[in-house]
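Asker: sequence plus the predicted model coming up.
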Amino acid sequence: MTENFPGPMAGKTVLVTGGTGGIGRATAAGLAALGARVGITGRDKARTQAAADQIVRESGNPAVDAFAADMSCQAEVRALAVAVRSAYPRLDVLVNNVGGFWATRHLTADGLERTFAVNHLAAFLLTGLVLDRLKGSAPARIVTVSSNAQAAGRLNFDDLQGERSYSAQRAYSQSKLANVVFTYELARRLEGTGVTATALHPGLVRTSFSAEDPSRLSKVMIPLLRPFMKAPARGAATSIYLASAPEAEGVTGRYFANRKPKTSSKASYDPAAAARLWQISADLTGLNTRGRETQRRGT
């Protein structure tokens, strides 16, 4: 148990999605080293367990748990939430880290565009499903990994899933803007509960980002940019800070980069767009506006 492992996060429980590699794995390792009990998610059970075992060896903290879940599939996100609630009597921090970039338009098992489904809807759904556990553990924190790409993002409500016209960069920027808009709206809705919500830009980090379905541009640019990219441990610094730092306690509805609050894009502060995105997300995931399960429209 974490009580036997010293550190400023001893006795705290954290869930990091997408924790088998890159920023997510580095975030989980950093929080485990601080004494937290850490759960990580990954699509493949064996790979997720191997990552958890490696974090145990590196941090010296034995309290690292592996949860297998494909975050593009809402049934698996729901099963993950059930497993997390069963395993953890308390949940102090949720780090919505999982994300990706796909050059071509893919549909998920739910018939949704993959970028929007993984980068935004997975965080929306999982957060809603574990929110009661976070509230019961307050003060608690929700940290969502966005990107500076949010600055170029536009919420195209007439074509959120790129059915009429798909551009990988447009879809990615939109999803990262959605992360920030979601965070600000979540912070408003959680006011007075003791649960905070923040978003962040991790920087340009050396990861397997876009490796599944790279664009021609990324095939050219990533090797050129690689020498200038941060190591994953540096890229995880702001996530770890927002999840653990005493000075971040009570900070909510803010966007961070390099562990400092920053101004996000003008579009991210539109409350009407935030309310509209929330309702659409609730409809697409079967969560009502209070985060409870409802029948998903069209199913």
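Answerer: The structure has been received and is ready for your questions.
Asker: only C-alpha atoms from now on, for both contacts and neighbour counts.
Answerer: Noted.
Asker: what residues does the strand or helix carrying residue 14 touch?
Answerer: Using DSSP states H and E, residue 14 sits in strand 13-16. With contact meaning Cα atoms under 8 Å, 6 or more residues apart in numbering, strand 13-16 is reached by 24, 27-28, 31, 36-41, 88, 90-97.
Asker: swap in 7 Å and give it another go.
Answerer: Residues outside strand 13-16 that contact it (Cα atoms under 7 Å, 6 or more residues apart in numbering): 24, 28, 36-41, 90-97.
Asker: check which residues of it are buried.
Answerer: 13-16 (16 or more other Cα atoms under 10 Å).
Asker: and those, which two are the farthest apart?
Answerer: Distance extremes for those: the farthest pair is 13 and 16 at 10.2 Å, using Cα to Cα.
Asker: the residue nearest to the spatial centre of the chain and residue 226, how far apart?
Answerer: Centroid-nearest residue in the chain: residue 96, 1.8 Å away (criterion: Cα atoms, centre = their mean). Between residue 96 and residue 226 the computed distance is 25 Å (Cα to Cα, to the nearest Å).
Asker: go on, residue 102?
Answerer: The spacing between residue 102 and residue 226, counted by Cα to Cα, is 19 Å.
Asker: and if you look at residue 28?
Answerer: For residue 28, the distance to residue 226 equals 23 Å [Cα to Cα].
Asker: can you tell me what sits against stretch 194-208?
Answerer: 22, 134-135, 138-148, 180, 183, 186-187, 226, 229-232, 235-236, 238, 250-257.
Asker: flag every buried residue along that stretch.
Answerer: Applying 16+ other Cα under 10 Å to stretch 194-208 flags 194-207 as buried.
Asker: stretch 146-155 now?
Answerer: So for stretch 146-155, counting by 16+ other Cα under 10 Å, buried means 146-151, 153-155.
Asker: please apply the same query to stretch 59-68.
Answerer: 59, 61-68.
Asker: so residue 104, which of the three states?
Answerer: The local conformation at residue 104, judged by DSSP: H, G, I helix; E, B strand; the rest coil, is coil.
Asker: could you count how many residues lie near the residue nearest to it when sequence neighbours are not counted?
Answerer: Spatial nearest neighbour of residue 104, chain neighbours left out: residue 168 (6.5 Å); criterion: Cα to Cα, 6 or more residues apart in numbering. By the criterion of other Cα atoms under 10 Å, residue 168 has 17 neighbours.
Asker: and the gap between residue 168 and residue 253?
Answerer: To residue 253, residue 168 is 28 Å away according to Cα to Cα.
Asker: check residue 193 too.
Answerer: In terms of Cα to Cα, residue 193 sits 14 Å off from residue 253.
Asker: the two: who's more crowded?
Answerer: Counting neighbours by other Cα under 10 Å for residue 193 and for residue 253 shows that residue 253 has the greater number, 20 against 14.
Asker: next up, a structure to set beside the first:
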Amino acid sequence: MRTLVITGGTDGIGRALALHHLAEGDRVVAVGTSQAKGRSLLAEAARLGAGDRCTFVAADLSSTTGTVSLAEQLRRQHPVIDVLVLGAFRYQLTRQETGEGFERTFALYVLSRFLLVEGLRDALEQASRPIVVNLCGTGGIRAGELHWDDLQLREGYRAFAATMQGARANDLLGAAFAAEHPDSPIRYVLYNPMFVDTGLADPFRQPVRGVVKLLAKLFATPVERAIRPITELIGSPPEAVLSAYRVRRRVDVAGPAFDPVDARRLTARLRELTAPSGRMSE
């Protein structure tokens, strides 16, 4: 029986993956913020006859302190973790800061993913075929850049720019992991599911919300179909320490988006920011 930890595990792709793997006989720890959605997942797991193999953990992953505490809790409760799916994300229309002084998209989309992989690496390396699946915007998308002098986007915040900065940062997180842990048994997969019908319209106000919902209905991939390539990767991890996919198309991880110098620069900056003395310093 494998143990999967899924952030964003009560919604969209995360929830669908949780239910799929529960039906396969795996154990799932779903991390989310909504108690109501957590109860809904647990009820569905019970209907599948998998209630004893499903756990919901409420956590605010935009908090670095909370993320570090979550990793410690998960290591204690699950000394062996086979799969870590990083799926927690929210499109932030306006700039908001966390209580620790970080821009919320950066905190949730970049810092939490970095900290969880760091914090759970030992537990993952105890598994026979461990894999990290980072659901992000990888795959040769030209949009987006890291604002090295203003990672918190205090100047001229735009939601799309914040999201695309996060996507580029996650490419570098994968590159940094491969460079720092070349002999690790963990397979780190960056995976872009593209346009999936997962509630993307929710953050918007009308009439934009209605337009996005219509576009999703017409063009988005249903979530049940969107998870199939992900479950295949989980079932048969790639040979390389780092790989990237845009749905089923393999992405070259030797390109400039995965520059090792930038990757080292980013992780050094993240370690600096998340050290107790570094919080709220930028």
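Answerer: Now that the structure is in, tell me what you want to look at. Given the structure is predicted, the values throughout are model-derived calculations rather than measurements.
Asker: of the contacts of strand 13-16 of structure 1 - the most surrounded one?
Answerer: residue 28 (33 neighbours).
Asker: after alignment, which residue of structure 2 pairs with that residue?
Answerer: The pairwise alignment with structure 2 assigns residue 28 of structure 1 to residue 18, based on TM-score structural alignment.
Asker: which helix or strand contains that match?
Answerer: helix 12-23.
Asker: so how much does that helix differ from structure 1 once superposed?
Answerer: Once the two models are superposed, helix 12-23 of structure 2 sits on average 1.3 Å from its counterpart in structure 1 (mean Cα distance after the TM-score superposition for structure 1).
Asker: list the buried ones in that helix?
Answerer: Neighbour-count burial for helix 12-23 of structure 2 [16+ other Cα under 10 Å]: 12-22.
Asker: out of residue 102 and residue 226 of structure 1, which sits in the busier spot?
Answerer: residue 102 (20 against 14).
Asker: isn't that one up against residue 211?
Answerer: No - counting by Cα atoms under 7 Å, residue 102 of structure 1 stays clear of residue 211, with 8.5 Å between them.
Asker: please enumerate the helices of structure 1.
Answerer: Here structure 1 has its helices, by DSSP state H, at 22-33, 45-59, 74-87, 114-116, 122-136, 168-189, 216-225, 232-235, 237-244, 271-285.
Asker: and those helices: which comes nearest residue 261 of structure 1?
Answerer: Nearest of these (Cα to Cα): helix 237-244, 10.3 Å.
Asker: buried residues in the closest one?
Answerer: For helix 237-244 of structure 1, by 16+ other Cα under 10 Å, it's 237-244.
Asker: likewise for stretch 54-73 of structure 2?
Answerer: Here stretch 54-73 of structure 2 shows 54-57, 59-64, 67-68, 70-71 as buried, counting by 16+ other Cα under 10 Å.
Asker: and the alignment partner in structure 2 of residue 17 of structure 1, how far from residue 112 of structure 2?
Answerer: In structure 2, the residue paired with residue 17 of structure 1 according to TM-score structural alignment is residue 7. Plainly put, residue 7 of structure 2 is 10 Å away from residue 112 of structure 2 if you go by Cα to Cα.
Asker: repeat that for residue 262 of structure 2.
Answerer: 19 Å.
Asker: over to residue 26 of structure 2?
Answerer: Taking Cα to Cα as the measure, residue 26 of structure 2 falls 24 Å from residue 112 of structure 2.
Asker: quick one on the thing from earlier: list the contacts of the match of residue 17 of structure 1.
Answerer: 14, 30-32, 85-88.
Asker: which one among those gets closest to residue 217 of structure 2?
Answerer: Distances from residue 217 of structure 2 to the contacts of residue 7 of structure 2, taken by Cα to Cα, are shortest for residue 14, at 19.4 Å.
Asker: isn't that closest one right next to residue 88, touching?
Answerer: No - here residue 14 of structure 2 lies out of contact with residue 88, judged by Cα under 7 Å, at a distance of 8.2 Å.
Asker: can you list residues touching both of these two?
Answerer: If you check residue 14 of structure 2 and residue 88 against Cα under 7 Å, 6+ apart, the residues they both contact are 7-8.
Asker: mind checking which of the contacts of stretch 194-208 of structure 1 land in strands?
Answerer: Counting by DSSP state E, the part of the contacts of stretch 194-208 of structure 1 found in strands is 140-145, 254-257.
Asker: nearest to residue 114 of structure 1, of these?
Answerer: Out of these, the member with the shortest distance to residue 114 of structure 1 (by Cα to Cα) is residue 145, at 17.1 Å.
Asker: give me the aligned partner of that closest one over in structure 2.
Answerer: That one, residue 145 of structure 1, aligns with residue 135 by TM-score structural alignment.
Asker: and its match, what does it touch?
Answerer: Contacts of residue 135 of structure 2 (Cα under 7 Å, 6+ apart): 86-87, 190-192.
Asker: now these in JSON lines, with distance to residue 256 of structure 2?
Answerer: Shown next, in JSON lines, are these (distance: Cα to Cα, whole Å):
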{"residue": "86", "distance to residue 256 of structure 2": "23"}
{"residue": "87", "distance to residue 256 of structure 2": "24"}
{"residue": "190", "distance to residue 256 of structure 2": "15"}
{"residue": "191", "distance to residue 256 of structure 2": "17"}
{"residue": "192", "distance to residue 256 of structure 2": "18"}
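Asker: re the thing from before, redo the buried residues of helix 237-244 of structure 1 as TSV? Include distance to residue 281 of structure 1.
Answerer: Converted to TSV, those look like this (distance: Cα to Cα, whole Å):
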residue	distance to residue 281 of structure 1
237	29
238	27
239	24
240	27
241	28
242	25
243	25
244	28
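Asker: list just the nearest of these to residue 265 of structure 1.
Answerer: residue 238 (18.9 Å).
Asker: so that closest one sits against residue 259, correct?
Answerer: Yes - contact criterion Cα under 7 Å: residue 238 of structure 1 and residue 259 qualify, at 4.8 Å.
Asker: how big's the offset between stretch 276-283 of structure 1 and structure 2?
Answerer: Per aligned residue, stretch 276-283 of structure 1 averages 1.0 Å (mean Cα distance after the TM-score superposition for structure 1).
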